[in-house]
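*Asks:* pasting the structure only:
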């Protein structure tokens, strides 16, 4: 059998096993449920207020935006965390030592992270459909839009997550990335229409995928007339596809280069050194 095919099949199996394990590990279950419950409570509190200039519930409009953040956050941060932690504990070194191991490892992580994102979206969307009025998911077109936004969003964010994960050998340094990401989330129109922000900030936010994922989700889940509160009074599907595709292409070009360089630097001595430093911090 072709070695590449073998590695891919191994990665797919590994990803399915890791994904199943997240449903039986209390810490992972907490990671699924706690943010969902907190966000649903926040949106329920916001349900009584309306978007300026409309009678549409702010809570209902926030729901699809939160789903967009779940895709961006999951694709970027989850893969970054996996690579950083498993680089420190030697998992990546063991994958490197196996023929086709790095390809299988990355395929497995893509399956695991994609599955985790889909589960996170589902456990927010399903109760949200019953808790919030005004969602427009009664057409095939809405579900189709939801599907392509999810797909292109994962392709746009996971390679960038892999790049950042390759750059950090210490999981405790990931705050360097997390703080800017949280700032982008706050400024990307998740809880308030972006049109209420200064124009210079609107321009900056539109460079990054978080805003476009939120916009794409809103276009799938909200009535067409809610596009009036967006920039250009339009859902801007072509622009959404264009920006997310550019991020996907950029990530797919850079990620393999960075990952290969990271794998070449991995050795038993580097893993032992990181473990020793970790033990010293604990002590």
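*Replies:* Received it, and whenever you're ready, just let me know what you need. As the structure is a computational prediction, the values presented were derived from the model and not from experiment.
*Asks:* going by C-alpha atoms from here, please, whenever you check contacts or count neighbours.
*Replies:* Will do.
*Asks:* distance of residue 278 relative to residue 247?
*Replies:* 34 Å (Cα to Cα, to the nearest Å).
*Asks:* the more surrounded of those two?
*Replies:* residue 247 (21 against 14; other Cα atoms under 10 Å).
*Asks:* host element of the more buried one?
*Replies:* helix 237-265 (DSSP states H and E).
*Asks:* immediately after that helix, which helix or strand?
*Replies:* Helix 237-265 is succeeded, C-terminally, by helix 268-282 (DSSP H and E).
*Asks:* list the buried residues for that following helix?
*Replies:* Neighbour-count burial for helix 268-282 flags 270, 271, 274 (criterion: 16 or more other Cα atoms under 10 Å).
*Asks:* could you check how far it is from the centre of its chain?
*Replies:* 29 Å (Cα atoms, centre = their mean, to the nearest Å).
*Asks:* packing partners of it?
*Replies:* helix 79-88 (3 or more Cα pairs under 8 Å, 6 or more residues apart in numbering; DSSP states H and E).
*Asks:* what's the helix it packs on packed up against?
*Replies:* helix 91-96, helix 101-131, helix 140-167, helix 268-282.
*Asks:* output those as a markdown table; include the columns distance to residue 220.
*Replies:* As requested, the helices and strands packed on helix 79-88 are exported to a markdown table (distance: least, Cα to Cα, whole Å):
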| stretch | distance to residue 220 |
| --- | --- |
| helix 91-96 | 38 |
| helix 101-131 | 12 |
| helix 140-167 | 5 |
| helix 268-282 | 45 |
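*Asks:* ok, structure two:
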């Protein structure tokens, strides 16, 4: 068996083990359930409001948008933060020291992040069905759209998360990625349609994956008539595929280069120096 196949198998096994461990870690369980609880409570109280110009529940419209936001957030921010933490505690250095260890490490993280994203979607979608009306959950076409948007969204965001995590050395600097993403969430129509925004803000939102993931999830779960309140009056699947595809290609090109560069720079002395700085901050 060639070394690459061994690394791939090891990465798949690593991802499964890490996923299993998240369900026995109280902090990880909190990270799953608390944001989900907050979103569900918000949608519950929004269910009586309606999307402007329609009689459709604003809460039901928000649910698929939140699913798309969760994919983008997990793909870019959670993976980036895990890379930063693993670099600081020496996990990446140990992976680098084994043959094809970085490949196995990366595959493990991709498996973990993808599974976590799907679990988070299920935790939001299933309870919301009990108090939100109008969602298309019995249509095979809806589930097909949900599947391809989720897969393409993960491919578009996970490599970029790896890029961001490779470029950030200090965990304190994660805010440099998080704050712009929070701003994009506000601009991307997750909680309210963006039709009333100035044209230049709409253009900014449409340049990033968050808007398109929200739109894709809405196209899967909302009635076809709700496309009328979107920009352009349609779900724009072709444009969605194009923008997410561009981000996917960009990430897949950049991620291996940046990860190799980061791995080459890792050494025992750099890990020790980061630990020393962390201890000084703690004191």
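*Replies:* Perfect, thanks for sending it. Only a predicted model underlies this, so the values are computations on that prediction, with no experimental measurement involved.
*Asks:* thinking again about what came up before, got JSON lines for the buried residues of helix 268-282 of the first structure, with distance to residue 80 of the first structure too?
*Replies:* Formatted as JSON lines, those follow (distance: Cα to Cα, whole Å):
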{"residue": "270", "distance to residue 80 of the first structure": "19"}
{"residue": "271", "distance to residue 80 of the first structure": "18"}
{"residue": "274", "distance to residue 80 of the first structure": "17"}
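*Asks:* closest to residue 21 of the first structure out of the helices and strands packed on helix 79-88 of the first structure?
*Replies:* For residue 21 of the first structure, the closest of those is helix 101-131, at 9.9 Å, according to Cα to Cα.
*Asks:* which element is the residue lying closest to residue 189 of the first structure once chain neighbours are set aside on?
*Replies:* Nearest residue to residue 189 of the first structure in three dimensions, chain neighbours excluded: residue 211, at 6.9 Å (Cα to Cα, 6 or more residues apart in numbering). Assigned by DSSP H and E, residue 211 of the first structure belongs to helix 209-221.
*Asks:* likewise for residue 133 of the second structure?
*Replies:* Here residue 133 of the second structure is assigned to no helix or strand, by DSSP H and E.
*Asks:* for the closest residue to it other than its chain neighbours, what are its contacts?
*Replies:* Nearest non-adjacent residue to residue 133 of the second structure, counting by Cα to Cα, 6+ apart: residue 60, 6.7 Å away. Shown in contact with residue 60 of the second structure (Cα atoms under 8 Å, 6 or more residues apart in numbering): 43, 47, 132, 133, 134, 135.
*Asks:* most neighbours among those, which one?
*Replies:* residue 43 (24 neighbours).
*Asks:* that one in helix, strand or coil?
*Replies:* Taken by DSSP: H, G, I helix; E, B strand; the rest coil, the conformation at residue 43 of the second structure corresponds to helix.
*Asks:* I figured it hits residue 63, correct?
*Replies:* Yes. The pair residue 43 of the second structure / residue 63 is scored as a contact, 7.1 Å apart, by Cα atoms under 8 Å.
*Asks:* residues in the first structure aligned with stretch 155-166 of the second structure?
*Replies:* Mapped onto the first structure using TM-score structural alignment, stretch 155-166 of the second structure spans residues 155-166.
*Asks:* mean shift of that stretch relative to the second structure?
*Replies:* With mean Cα distance after the TM-score superposition for the first structure, stretch 155-166 of the first structure departs from the second structure by a mean of 0.3 Å once superposed.
*Asks:* that stretch: how far from the chain's middle?
*Replies:* 10 Å.
*Asks:* repeat for stretch 138-151 of the second structure
*Replies:* 18 Å.
*Asks:* list the buried residues for that stretch?
*Replies:* Counting neighbours by 16+ other Cα under 10 Å, the buried set in stretch 138-151 of the second structure is 142, 143, 145, 146, 149, 150.
*Asks:* and residue 187 of the second structure, how far is that from residue 205 of the second structure?
*Replies:* Taken as Cα to Cα, the span from residue 187 of the second structure to residue 205 of the second structure is 6 Å.
*Asks:* can you check residue 273 of the second structure too?
*Replies:* From residue 273 of the second structure over to residue 205 of the second structure (counting by Cα to Cα), the distance is 39 Å.
*Asks:* again, but for residue 140 of the second structure
*Replies:* 30 Å.
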